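A.B. asks: no sequence for this one, just the structure:
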């Protein structure tokens, strides 16, 4: 073995391993096991995005969570036995835990406990790049954690410079942590107020130009589409919440300028504190003239994702805006077979193949939104021209509202939008 190989071996032997996690969910009477498994698949993806590794899943059929420990005593004992035997680092629940549930669970399990909101908040904290996004996430995280501090783990380890569990933290230290959090909340609110004031000034300067915003469930390809349209280099990864920062770019199609914004992806059970803190960023959606709703058509639950986004838009007061639906990732959907091929297939084979009648799908959603949806693949560029044609057609409609006589003699001062980025 060479000296170089020995060095490499030593490096990998001493490299820290990813933390391990077990996932927990309850199955309500109105839910099927398959539906809960799909939710846990998403939770596993979130866990991976945080940097941890899923090692096991626990489910229990309950009509409502146990008020003390979320799951029943028997299931909790089963989880505790597994966690102790396999030295698991954390337990992640697919629902939000009350402050008392989190305290009780950490006391019983003796490891870090995450609920869905805290997991998403930590991912946002890890992904935020701009001063505004970092401040928004930190504020939301502190507000969420304040009533949930426990003697087992205060969730402030990253601020303290480590990630290990503090097994012996006392009540005095918890009070110190609470005081520190309250002070931080005050500081962050003031900092965010100043940042938002600057953002408001920037948005006022954009009046007189059509504003288009990309919206959609997380990881549907919005950033990839943004890159394709603007030829910029916005981060696009196959991870949930690859970017949490709002990005704005100037685009000109057929001599008509407009601003294209990419916003944070939505997700099932998005934490309330996070929505509150991100209101200024989500203002891009509220002040847009046109929304481009990107959908991952290859996902088996894409219709549920559409429903989640639609509900969130309604909550933001943007549900009545014009929406251009873009069914993305068409290259990952199996083509519809001929009638003869279908006759030779079993019902199970047809169901598992997840075939889609694209013409019917387009007709259904065209009726719902009033605009013909586009079917494309942003990553490969499939049908990009069809998307551009639909986009400019809808932009023109909005442009005419601002400049009814724009074809006669309209000049634009676009210098204020040069190198535009938030």
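C.D. replies: Perfect, thanks for sending it. Every value quoted in this text rests on a predicted model; they were computed, and no experiment measured them.
A.B. asks: C-alpha from now on. contacts and neighbour counts both.
C.D. replies: OK.
A.B. asks: in stretch 353-369, what's buried?
C.D. replies: Across stretch 353-369, burial judged by 16 or more other Cα atoms under 10 Å covers 362, 366.
A.B. asks: what are the ranges of the helices in the stretch 251-400 of the chain?
C.D. replies: For the stretch 251-400 of the chain, the helices defined by DSSP state H, counting those that start in this stretch occupy 272-277, 279-286, 302-315, 339-343, 347-353, 358-369, 384-402.
A.B. asks: just checking, which of the ones you listed sits deepest inside the structure?
C.D. replies: helix 279-286 (a mean of 20; mean count of other Cα atoms under 10 Å).
A.B. asks: now it and helix 302-315, what's the angle there?
C.D. replies: 110 degrees (axes from the mean of the first three to the mean of the last three Cα atoms, to 10 degrees).
A.B. asks: what's helix 279-286 packed up against?
C.D. replies: The contact analysis (3 or more Cα pairs under 8 Å, 6 or more residues apart in numbering; DSSP states H and E) places helix 279-286 against no helix or strand.
A.B. asks: Put this next to the first one:
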């Protein structure tokens, strides 16, 4: 039977959920329609010989246009999405501003939808709770009804009224387990934290034990409630070891761990540098020992987010952490940074895992027919240095980092977007109801 597709990507090594196949993929109307060893007519054809053909990457944790009052993160949805696409990230999930009542939801949702209209990548949001006494079930029903079946809470930041206390967190977990909603948790034991310290004390003031003890407490709650819980930006290898020993029955079944590239590439010694303020984020960078343990325990980490939240040097250049907007960038380099350390074992942590966790599968995270035609052509044999960046921030901590692998082409909904390190086409991203 004769057929003509919109696009063919041929002769590549196609990644299908854990397996590489020598195959061709064909795309029509923005969807993958065939994976085959046959050759068909296509209006456009690209050869991927000796290259990997991967699903577009998903970053489940970004902060574009994050308004902190005094500061707003300098990557908005347009510049942030461009930076993302250069790194092969075709889908991201940002956050609604924290709310304390369900009546505040529509305003928070419409605000972020309006801001995200400039995105060139597809996007969704997590609902975010501040300290609240309203019924957990009310928030959960609203989130699901709105296509946002994930809610983020903090176990710290009572100074800005964002802390969710243990009693409410437990009731939220109980309710979430009935509705199959995912709870994201920023896990730090606030009683062990000292705020507004000199930069060189940033890591000591938010100690490793504040994260370790808090996650163990959360794990116990998960065991009792059966809730699905996702710990964001985990920094310590020790807690992965503890969970693997004491909670292996729920790890990657009910309790899921996210980490970020910066915790693998930098450690707390950065805060002793003259420009240590540039490395500030929360939770902070950890000791060399914890960094080594984190690398050693990569198999216990479910997915990689970037917590991408950029500010300019002038805004970061302060002596005390209370004056510094917390966060760094990294979305553009996240996949190659992690591939450099771990090779192909990290592919699912950028594709299949976040897609399934956040109700995007099988539309995203896979190359099976029916999926959106978001495709990355990746050269696994490249060796070189990171030399360019497309963040709106005036610095990038990863410039001149030695890496393996290179994102050579990025297709979004079947359109070639990135080629030869250039943005060759743009189109509005889509809001994704999950």
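C.D. replies: Perfect, I can see it now. Not measured: the values here are computed from a predicted model.
A.B. asks: Just give the TM-score of the two.
C.D. replies: Once superposed, the chains reach a TM-score of 0.27 (TM-score structural alignment, normalised by the length of the first structure), with 181 aligned residues with a Cα RMSD of 6.5 Å.
A.B. asks: So for residue 58 of the first structure, which of the helices of the stretch 251-400 of the first structure sits nearest?
C.D. replies: helix 302-315 (23.6 Å; Cα to Cα).
A.B. asks: Against which helices or strands is the closest one packed?
C.D. replies: strand 210-216, strand 290-296.
A.B. asks: export those strands to CSV and tack on mean neighbour count and distance to residue 262 of the first structure?
C.D. replies: Putting these into CSV (neighbours: other Cα atoms under 10 Å; distance: least, Cα to Cα, whole Å) gives the following:
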stretch, mean neighbour count, distance to residue 262 of the first structure
strand 210-216, 25, 5
strand 290-296, 24, 10
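A.B. asks: could those strands go into CSV alongside distance to residue 120 of the first structure?
C.D. replies: Compiled in CSV, these are given as follows (distance: least, Cα to Cα, whole Å):
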stretch, distance to residue 120 of the first structure
strand 210-216, 17
strand 290-296, 20
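A.B. asks: closest to residue 260 of the first structure out of those?
C.D. replies: For residue 260 of the first structure, the closest of those is strand 210-216, at 4.9 Å, according to Cα to Cα.
A.B. asks: what sits against residue 238 of the second structure?
C.D. replies: For residue 238 of the second structure, the contacting residues are 212, 290, 293, 294, by Cα atoms under 8 Å, 6 or more residues apart in numbering.
A.B. asks: any idea how far the closest residue in space to the third one that isn't next to it in sequence is from residue 105 of the second structure?
C.D. replies: Spatially, and ignoring its direct neighbours in sequence, residue 293 of the second structure is nearest to residue 237 (4.3 Å; Cα to Cα, 6 or more residues apart in numbering). Between residue 237 of the second structure and residue 105 of the second structure the distance, using Cα to Cα, to the nearest Å, works out to 36 Å.
A.B. asks: Tabulate the helices of the stretch 251-400 of the first structure (TSV), appending distance to residue 35 of the first structure.
C.D. replies: Output for the helices of the stretch 251-400 of the first structure, formatted as TSV (distance: least, Cα to Cα, whole Å):
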stretch	distance to residue 35 of the first structure
helix 272-277	23
helix 279-286	29
helix 302-315	11
helix 339-343	27
helix 347-353	15
helix 358-369	22
helix 384-402	33
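A.B. asks: nearest to residue 195 of the first structure, of those helices?
C.D. replies: helix 279-286 (9.4 Å).
A.B. asks: where along the stretch 51-200 of the first structure do the helices fall?
C.D. replies: Under DSSP H, counting those that start in this stretch, the stretch 51-200 of the first structure gives helices at 73-85, 99-109, 116-127, 131-145, 157-160, 171-204.
A.B. asks: Could you do the second structure as well?
C.D. replies: Remark: helices assigned in the second structure by DSSP state H are 77-86, 105-116, 136-145, 166-179, 202-205, 208-225, 237-246, 261-265, 288-296, 313-316, 334-342, 347-350, 352-357.
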